[in-house]
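K.L.:
no FASTA, just this:
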């Protein structure tokens, strides 16, 4: 009898609805990073803080995507860190852009809680945190 080789287990976060969540994060990673790259390359002097924050958001979305899709425990920790950072970022930048528009002459991904992206940047980290908690190992 030949023994079947053990197949690598899929990450719990990358199954079922988690695949949709990863796809949404990947789309935001691509769009935020591309937007920031164009802004930084073409008109950085107009709003450097806003454009750098958009770049930071893009990096955070990339890390969250990698963390959610990864299979090892370290990836799960990466996902937690990225999604928590994302939540803090969207709440802080969202609040600052509501009350002090002078420092942000152009929008970031997280401006006014992601208004330019249909408020998905505000909702996404809550969904991400819920999914990470929902898929945690049961002891």
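P.N.:
Good, I have the coordinates. These numbers were taken from a predicted model, which means no experiment stands behind them.
K.L.:
only C-alpha atoms from now on, for both contacts and neighbour counts.
P.N.:
Will do.
K.L.:
quick one: residue 39 from residue 33, how far?
P.N.:
Distance of residue 39 to residue 33, given as C-alpha to C-alpha, to the nearest Å: 10 Å.
K.L.:
now do residue 138
P.N.:
From residue 138 to residue 33 the distance is 36 Å (C-alpha to C-alpha).
K.L.:
contact partners of stretch 120-136?
P.N.:
With C-alpha atoms under 8 Å, 6 or more residues apart in numbering as the test, stretch 120-136 has contacts from 12-13, 18, 21, 76, 80, 83-84, 86-87, 90-91, 109-110, 113-114.
K.L.:
switch to 7 Å and redo it
P.N.:
Stretch 120-136 is contacted from outside by 12, 13, 83, 86, 87, 90, 110, 113, 114, using C-alpha atoms under 7 Å, 6 or more residues apart in numbering.
K.L.:
ok, second structure coming up, stack it against the first:
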């Protein structure tokens, strides 16, 4: 017969319920699909015709890196460091979509070819515009214990 052992200072505190369920999983899948799409798009654009629109194609590559980072950060967001990285990546994504979307409409000659974020993501059915808002909402509603304590102390 085995007696249950009480948690000690050396064992990790149990994490609240499993974090990646429902909308969290869907969000990670959408971010992963965007990462693959943006990576593929930027790779083809850069390899085939980089001289035609270097700014646009470089921005597509940058968006791919942001989507990759956001995907990984959301997957590992139980850990405080990854949770913070997710916030930074998704806020950067939102600013990028809004800035590049605006500039691409106001000064279209800077974008002779579309990027992932040009026209606020029109080539991707505006998913790049909606996704960061959903990501930030999910992060806010699924704060880590440390972040929750820090937020309530301020």
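P.N.:
Looks like it arrived, so ask away. A quick note: this is a predicted structure, and the numbers were derived from the prediction, not measured.
K.L.:
superposing both, give me the TM-score.
P.N.:
Superposed pair, TM-score by TM-score structural alignment, normalised by the length of the first structure: 0.91. Supporting alignment: 138 aligned residues with a C-alpha RMSD of 2.1 Å.
K.L.:
more neighbours, residue 138 and residue 33 of the first structure?
P.N.:
Using other C-alpha atoms under 10 Å, the more surrounded residue of residue 138 of the first structure and residue 33 is residue 33, with 22 against 5.
K.L.:
that one pairs with which position in the second structure?
P.N.:
Using TM-score structural alignment, the equivalent of residue 33 of the first structure in the second structure is residue 39.
K.L.:
and residue 64 of the first structure, by the same measure?
P.N.:
In the second structure, residue 64 of the first structure lines up with residue 70, judged by TM-score structural alignment.
K.L.:
with residue 98 of the first structure instead?
P.N.:
Under the alignment (TM-score structural alignment), residue 98 of the first structure pairs with residue 105 in the second structure.
K.L.:
list the contacts of its match.
P.N.:
Going by C-alpha under 7 Å, 6+ apart, residue 105 of the second structure touches residue 119.
K.L.:
just the helices in the first structure please.
P.N.:
With DSSP state H as the criterion, the first structure has helices at 17-43, 48-69, 73-99, 120-134.
K.L.:
of all the ones you listed, which one comes closest to residue 1 of the first structure?
P.N.:
When the helices of the first structure are compared by C-alpha to C-alpha, helix 73-99 sits nearest residue 1 of the first structure, at 33.3 Å.
K.L.:
thinking again about what came up before, test my guess that the match of residue 64 of the first structure contacts residue 91.
P.N.:
No. Using C-alpha atoms under 7 Å, residue 70 of the second structure makes no contact with residue 91, being 9.9 Å away.
K.L.:
comparing these two, which residue is more hemmed in?
P.N.:
More crowded of residue 70 of the second structure and residue 91, by other C-alpha under 10 Å: residue 70, with 30 against 17.
K.L.:
who are the contact partners of the more buried one?
P.N.:
Contacts of residue 70 of the second structure (C-alpha under 7 Å, 6+ apart): 86, 89, 90.
K.L.:
and it, how far is that from residue 63 of the second structure?
P.N.:
Distance, residue 70 of the second structure to residue 63 of the second structure, using C-alpha to C-alpha: 10 Å.
K.L.:
now do residue 57 of the second structure
P.N.:
In this view, residue 57 of the second structure and residue 63 of the second structure are 10 Å apart by C-alpha to C-alpha.
K.L.:
and residue 110 of the second structure, by the same measure?
P.N.:
17 Å.
K.L.:
then residue 91 of the second structure?
P.N.:
From residue 91 of the second structure over to residue 63 of the second structure the distance is 12 Å, taken as C-alpha to C-alpha.
K.L.:
mean deviation (superposed) between stretch 56-73 of the second structure and the first structure, please.
P.N.:
Following superposition, stretch 56-73 of the second structure is found to deviate from the first structure by 0.3 Å on average (mean C-alpha distance after the TM-score superposition for the first structure).
K.L.:
kind regards, and thank you for your time.
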